[in-house]
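>>> Quick one, fold the following:
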Amino acid sequence: MNSLVTYQVQDSLALIGLARPPVNALGQPLRAALLQACEQADADPSVRAIVIYGTNGLFCAGADITEFGSPASFAAPDLPGLLVRLTAIDKPLVAAIGKLALGGGLELALACGYRIGEPKTRVGLPEINLGLLPGAGGTQRLPRLVGVQAALEMMISGAPMAANRALELGILDRLADSAEQLLQSACGYAHELIANHAPARPSEPFADPAKGLPADFFERYCLEQEPRWKSRLAPRLVFSAVQAACLLPLQQGLERELALFKQAEASRQSEALRHVFFAEREAGKIPGIDPSTALRPIAKVAVIGAGTMGGGIAMNFANAGIPVVLLERQGDALDRGLAHIRKTYAISLKRGKLTEAQLEQRMSLLSGTLEYADLADADLVIEAVFEQLSIKQEVFRQLDSVCKPGAILATNTSSLDVDQIAAVTARPQDVIGLHFFSPANVMRLLEVVKARETSAQVLATTLKMGRTIGKIPVVSGVCFGFIGNRMLEPYAREAHRLVLEGATPAQVDGVLTGLDLNMGVFSMLDLAGIDVNFLVRDANRAAIAHDDSYCRLGDELYSLGRYGQKTARGFYQYEGRERHNDYEVVALSERLAGELHVSRRPIEDAEIHARCLFMLINEGIQLLDEGIALRAGDIDLVWINGYGFPAHLGGPMFYAQQYGLDKVLAGIQHYRDTLGEYGRMWFTPAPLLERLVAAGKTTIERL
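Prediction:
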């Protein structure tokens, strides 16, 4: 038998083991081997039932993603055809699902008549996360198994489902007592089926998926989901495929599903989401770090500052089962911080995302102190105090004096020079930047800032820890704002300047949210706090620009006490979370434009798009050229996970590639020529962008 599949006949059962580590991805070679094994079992009269399992304890995590978009994706035997063939075998097939059955792996299990899992089994159809839909029968077989509503929820969310819920829905027929007993239990189940003369495929609980659905079910579902779907293609294609399951016989439904899958696979959105998938895996590959790099143990963490950011950071570690001590200067501030953490957990409890026992367990891992001496046994200390260099340096002097040798000292600065912070210690090799994004207990991005003397061991340890607490860690070099906030500055600059020139905050934000960004510049600043933005900018004016007149609007709002949502007035007016345009801001913009001699005119949406996005892209390319970012994909991850850039556009760098690097360069040159002195000052193409276009390159890479 092929080395990708094991095959043995044992007591009238053919045991077929998937053996393509690490996750038994269903690429063409494994598909061919599986088909051969199943044909052999079908032809053997001594075989009365077939058990398919994973030889390493994991069933199958899905298709081979590297094949998507290439001829290999549908090379014979293609997965849809293979699974149709399996359903035609007139012997019971039992899928023994260890650990995972995701995507094509679950579709393989659905093609089997019977399924058994173990307590830690998880199943799911996450294709939507790659801009795809299940293309090997998932959209047709799952609604017939669990009903339309449950099937749609599972495919639209893309989230994996725990074993107990899968058993309750009927995706699993049984659960083995443990992972170790799964194969034995699957064989026992197969023998029961033989003894009971069970059919190769049992009758489907929802053979007519449309039966019992309200007449307006699909219309209502689509209307409810539209605000979430925005311009995303994949959810609509999933929806169409499930509709087909309700309207067409199975064979015609499978044909419709396949056509929709190929449409999704060929789309720009799926290409972008596959780029993001691989970018996440590439982000962990760092020069100077390999599997042999020693890691430091992190058994206890300390966080300096129990405010919103410090508390959120602490929660990440408590969630992962790691004890945390929070340090504050005043007892009342410490009490408020711990109370706020409990309140945040209580919200999760109320929403059913946490049990009372889990809440208390996590709170038990959190303690507070007013004394630096209590941090002496911490393995990792994260500073989260006010964004001012002198304050942070003083904290690090204290940490240097009390922390044990080998402790990692991290700063959560969003913009300051980590080298200058490290320089006040006698151990700069142990200092690193860990820039969490707010709210720190929710946002997935963690910018890991490698300072000049940060050791490979410290960098490797913090990257591993970032993944342990559920973050996507992306390495940045030291510069003002690192990757994310440095790119934010020219992006926000153009938004502010456009309002001075005649646009409104709502128009600028509307263009950006029209691209499916979660927020426009001005609503984002109102949420983060205009005061916070002002104080960061004020502390770094020399690093930001030689002419900061473009941000006068933000400065004026700060001086008026209009800090955004927290004061119900910022670039917009607020009633609760409801946002309204504020014509006082327009009047203020007109006044400032007059003082700064900025000519006002009607602004087209296309200009807003070009100026904001091209300047964002240009700065990212410059960061790559300087070596601050290691890869264009790293920049995309920062902006997707930290700033709400839509993943289905692939991030700003990938968006630029799809838009055309030559068009981006031409746009920058156009505004350099047409915006007068302002254009000449700010619209300078990154030299790397010019080199890429001159070389005829269509992808962003160092040259």
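
>>> switch to C-alpha atoms for all contacts and neighbour counts from now on
Will do.

>>> How about residues contacting the longest helix along the chain?
Determined from DSSP state H, the single longest helix within the chain is helix 605-626. By CA atoms under 8 Å, 6 or more residues apart in numbering, the list of residues contacting helix 605-626 from outside reads 483, 486-488, 490-492, 494-495, 498, 507-508, 511-512, 629-632, 635, 652-653, 656, 664, 667-668, 671, 683, 685-689, 700-702.

>>> Now list the buried members of those residues.
483, 486-488, 490-492, 494-495, 498, 507-508, 511-512, 629-632, 635, 652-653, 656, 664, 667-668, 671, 683, 685-686, 688-689, 700-702 (16 or more other CA atoms under 10 Å).

>>> could you measure residue 196 against residue 228, distance?
Per CA to CA, to the nearest Å, residue 196 is found 48 Å from residue 228.

>>> meant to ask about residue 574
Remark: distance between residue 574 and residue 228 (CA to CA) = 23 Å.

>>> go on, residue 541?
Residue 541 is 38 Å from residue 228, by CA to CA.

>>> Between those two, which is the more surrounded one?
residue 541 (13 against 10; other CA atoms under 10 Å).

>>> if I pick that one, what's in contact with it?
Going by CA under 8 Å, 6+ apart, residue 541 touches residue 548.

>>> Helix or strand: which one has residue 395?
Take DSSP states H and E as the rule and residue 395 turns out to sit in helix 389-402.

>>> which other helices and strands contact that helix?
The helices and strands touching helix 389-402, judged by 3 or more CA pairs under 8 Å, 6 or more residues apart in numbering; DSSP states H and E, are strand 408-411, helix 418-422.

>>> tell me the most buried of the ones you listed?
Neighbour counts (mean count of other CA atoms under 10 Å) averaged over each of the helices and strands packed on helix 389-402 peak at strand 408-411, with a mean of 27.

>>> Now show me the structure for the sequence below, then we'll compare the two:
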Amino acid sequence: MARPAPFALPPVPRPARGQEATTETLSMTDSASTGAAQTRRYEDILVVVIDHPPVNALSAAVRRDLSNAIAEAQTDTRVRAILLMGAGKNFIAGADIREFGKPPQQPLLPDLCNQIEASAKPVIAALHGAALGGGLEIAMAAHYRVALAGAKLGLPEVNLGLLPGAGGTQRAPRLMGAQAALDLMLTGKHLSADAALAAGLVDALASEEDPLDAGLAYTRQLLALNAGPRRTRDAADALSDRQAQLAAVDAAAERIATTARGLFSPARIVQAVRAAIEQPFDEGLRTERALFLQCLDSPQRAALVHAFFAERETAKIPELKEARARRLERVGIVGGGTMGAGIAVAVLDAGLPVVMVEQDDAALARGRARVEQVYDLLVKKGRISSDERAARLARFTGATNYDALGEADLIIEAVFEDMAVKQAVFAQLDRVAKPGAVLATNTSYLDVNQIAEATRGPADVLGLHFFSPANIMKLLEVVVGRHTAPDTVATGFELARRLRKTPVRAGVCDGFIGNRILAVHRQAADMMMEDGASPYDIDAAVRAFGYPMGPYQMADLAGGDIGWATRKRRAATRDPALRYVQIPDRLCERGWFGQKTGRGFYLYPDGARQGTPDPDVLAIIDDERRRAGVAPRPFTQDDILSRYLAAMVNEAANVLHQGIALRPSDIDVVFLSGYGFPRYRGGPMHYADSVDLPRILADIRGFAAEDPAFWKPSPLLVALAESGRSFGSLNAA
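Predicted coordinates for the structure are as follows:
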């Protein structure tokens, strides 16, 4: 039958208990109130409720109970239509990722979708909350779909190194056309209910707020029209212009060749959509399944799933077992520079009021201008409305006196990276902060314990290391000092939750987790540069590994003066046995700090964001090699990567061994979220496991022959490699 025109559905009152509704006890459950798919009949409509908290993931139990419910309905003469909906806040948020890698259990999701589509009675899906991944595949297998306001529809399997493997690559193009389906699958983004209606993914929008009311009303309307099953496999309109559809597939294939950056699954998604156009439906399903299994078996899938769970594990810290967060309703920020302004935007976006303190009116005006500039750009891009900009800025106030921070529940210091300056700030905060206020430093390297000594209450002090730009970057290192109280730590994690950031607990050392490890593998890069590899060769090798940019591009972006200041601060305590490469200092002495000065390791003419190699830098490197008595030698890409990654993994093992990080997966999250480590490799610790720890240890021992002071194997790496264990074995512990 023809697709019904969209319409607003009138509210339908729920039947009174004991009237229209009759509970059906199917063989899959003992009663309607138990099981992963519960059933209840409203006159001639069988309602099947997927109930698998917290997000109704498609576990084996859900699939089994749903399959049984569909089968029972086929022979129940009282049932004319089947309505699918989710309990709680979501329809179905996707597959149960915990089952990946385990022996498959029947029924498989593709078979369940085919069973739903083959139903002799119309199946209607009422979508609310998340209808994602396998959940949307279930909905597309249904014959009709009605969406509530606020529903989010998507096929984000690409984010886990997969493709929609239950008919999604075949049904989505038949509903939306190849272009829209590819956009949905290759980006992993969600569609709103309105956008899904416009795309043809759903048939109607509901005015009700309750999925049962919406689903019953829509189903009754369909029954009044004598609407029978309408199978998506038979939909032809969206693919009728075969030439245009194939052109969209070709364009997507060309696009991902340059943008997928080493990812495995995007090309398979394109192949599967091509099959939807070129092959009969059942053959297309077989093609999709073969491509899905290729993705499932790929190392990228394992790495991306590891990353998914690692991010959810970071909040499992000892302090949250014994303490709750303190009150968190007002936030103060000291410093209105780039970092302070970014933190202010992140806090304002979370709905919290902010008071910013600066040293004088001019500095405060600059800080406010930086905050306004962020919101002006968001308005210009259409991300927020002018009214929303005004509402957020209405929560922002400024002052030039520390007394204005007296009512703040949490105060974040974001001033210059200098111990004396920070201690002076914390002495002032100790004077004005109310009892119980949390005092946080945004230091990137400095000793949080030493900063806390400037106060009378070090239990209230912790580090909150934001990453720039603070309103965008998801990572937040929560640094726990020697005396930091558990409820102070809990408050830091609560702030991260409200700011929608990924918090990682870190202990105190120079650079904490990320910057400490970064300094070591950057030192390995500098040594290779002095030994014969150009900075451009090193950057190219690191990009080929999957990073968005190499270490010298990153240095130019961050500003060479930042690292220079750190090196000068560390000079007095530097181990004289360690080799010190002076090439970066020579550039900084000339004022070449990177993009902000127009040149660093690269040239940035006329404010360009993309640098070009600089012959003068290569000449300086040659001069430094001669000064250091180094005879340059060639480095292959593999040579570069083996040293760069071995240094990273070795120092990460030291960080873990010393208790600075709680578990290997936390280190992975730091590098995935804050340093551009390619997500499809899972993070440095997961990557090290994948290439074999004995091999990495052998590399380090080989490099030690030329520089034993730098290449000292971590005791933890040695212990794991020689006992046949992995970093992953420590995550559960």
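
>>> that older thread, from the buried ones among the contacts of helix 605-626 of structure 1, which land in helices?
Counting by DSSP H, the part of those found in helices is 486-488, 490-492, 494-495, 498, 507-508, 511-512, 632, 635, 652-653, 656, 664, 667-668, 671, 688-689.

>>> Structure 1: matching residues for stretch 139-152 of structure 2?
Using TM-score structural alignment, stretch 139-152 of structure 2 lines up with residues 109-122 of structure 1.

>>> what comes up buried for that stretch?
109-119, 121-122.

>>> How far off centre is that stretch?
27 Å (CA atoms, centre = their mean, to the nearest Å).

>>> now stretch 55-73 of structure 1
Per CA atoms, centre = their mean, the centroid offset for stretch 55-73 of structure 1 relative to its chain is 21 Å.

>>> now stretch 622-633 of structure 1
With CA atoms, centre = their mean, you get 20 Å for stretch 622-633 of structure 1.

>>> so which of the helices and strands packed on helix 389-402 of structure 1 gets nearest residue 99 of structure 1?
Nearest to residue 99 of structure 1, of all these, is strand 408-411, at 34.5 Å by CA to CA.

>>> Kindly name the residues of structure 2 that line up with that closest one.
Strand 408-411 of structure 1 maps onto residues 438-441 of structure 2, going by TM-score structural alignment.

>>> Tell me which entries of the buried residues of stretch 109-122 of structure 1 lie within helices.
Using DSSP H, the buried residues of stretch 109-122 of structure 1 in helices are 109, 110, 111.

>>> My read is that the first one contacts residue 95, right?
Yes: here residue 109 of structure 1 reaches residue 95: they are 5.4 Å apart, a contact under CA atoms under 8 Å.

>>> any common contacting residues for those two?
residue 115.

>>> how about the helices in the stretch 151-300 of structure 1?
For the stretch 151-300 of structure 1, the helices defined by DSSP state H, counting those that start in this stretch cover 163-169, 182-195, 217-229, 234-247, 250-265, 268-282.

>>> would you turn those helices into CSV with distance to residue 609 of structure 1?
What follows is the helices of the stretch 151-300 of structure 1, written out as CSV (distance: least, CA to CA, whole Å):
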stretch, distance to residue 609 of structure 1
helix 163-169, 45
helix 182-195, 55
helix 217-229, 21
helix 234-247, 25
helix 250-265, 26
helix 268-282, 19
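
>>> Burial-wise, tell me which of the ones you listed comes out on top.
Highest mean neighbour count among those (mean count of other CA under 10 Å): helix 234-247, with a mean of 22.

>>> corresponding residues in structure 2 for that one?
By TM-score structural alignment, helix 234-247 of structure 1 lines up with residues 265-278 in structure 2.

>>> List the contacts of that stretch.
158, 161-163, 169-171, 173-174, 178, 182, 185-186, 239, 242, 245-246, 249, 252-253, 256, 260, 284, 287-288, 291-292, 295.

>>> Now find how far off-centre that stretch is within its chain.
In terms of CA atoms, centre = their mean, the centre of stretch 265-278 of structure 2 is found 25 Å from the chain centre.

>>> How about stretch 523-536 of structure 2?
32 Å.

>>> ditto for stretch 542-557 of structure 1
Distance of stretch 542-557 of structure 1 from the chain centroid (CA atoms, centre = their mean) equals 32 Å.

>>> May I have the distance across that stretch, first residue to last?
End-to-end distance of stretch 542-557 of structure 1 (CA to CA): 21 Å.

>>> What of stretch 707-716 of structure 2?
End-to-end distance for stretch 707-716 of structure 2, by CA to CA: 20 Å.

>>> quick revisit: farthest-separated two in the buried residues of stretch 109-122 of structure 1?
Taking CA to CA, no two of the buried residues of stretch 109-122 of structure 1 sit farther apart than 111 and 119, at 21.7 Å.

>>> Aligned to residue 595 of structure 1, what sits in structure 2?
For residue 595 of structure 1, the residue aligned by TM-score structural alignment is residue 627.

>>> Same question for residue 663 of structure 1.
Using TM-score structural alignment, the partner of residue 663 of structure 1 in structure 2 is residue 695.

>>> any idea how far its match is from residue 583 of structure 2?
From residue 695 of structure 2 to residue 583 of structure 2 the distance is 31 Å (CA to CA).

>>> So between those two, which is more surrounded?
residue 583 (20 against 14).

>>> List the contacts of that one.
By CA under 8 Å, 6+ apart, the residues touching residue 583 of structure 2 are 526, 530, 620, 621, 624.

>>> Tell me which helix or strand residue 407 of structure 2 sits in.
Short version: residue 407 of structure 2 belongs to no helix or strand, going by DSSP H and E.

>>> Show the contacting residues for residue 517 of structure 1.
Contact analysis of residue 517 of structure 1 by CA under 8 Å, 6+ apart lists 644, 645, 646.
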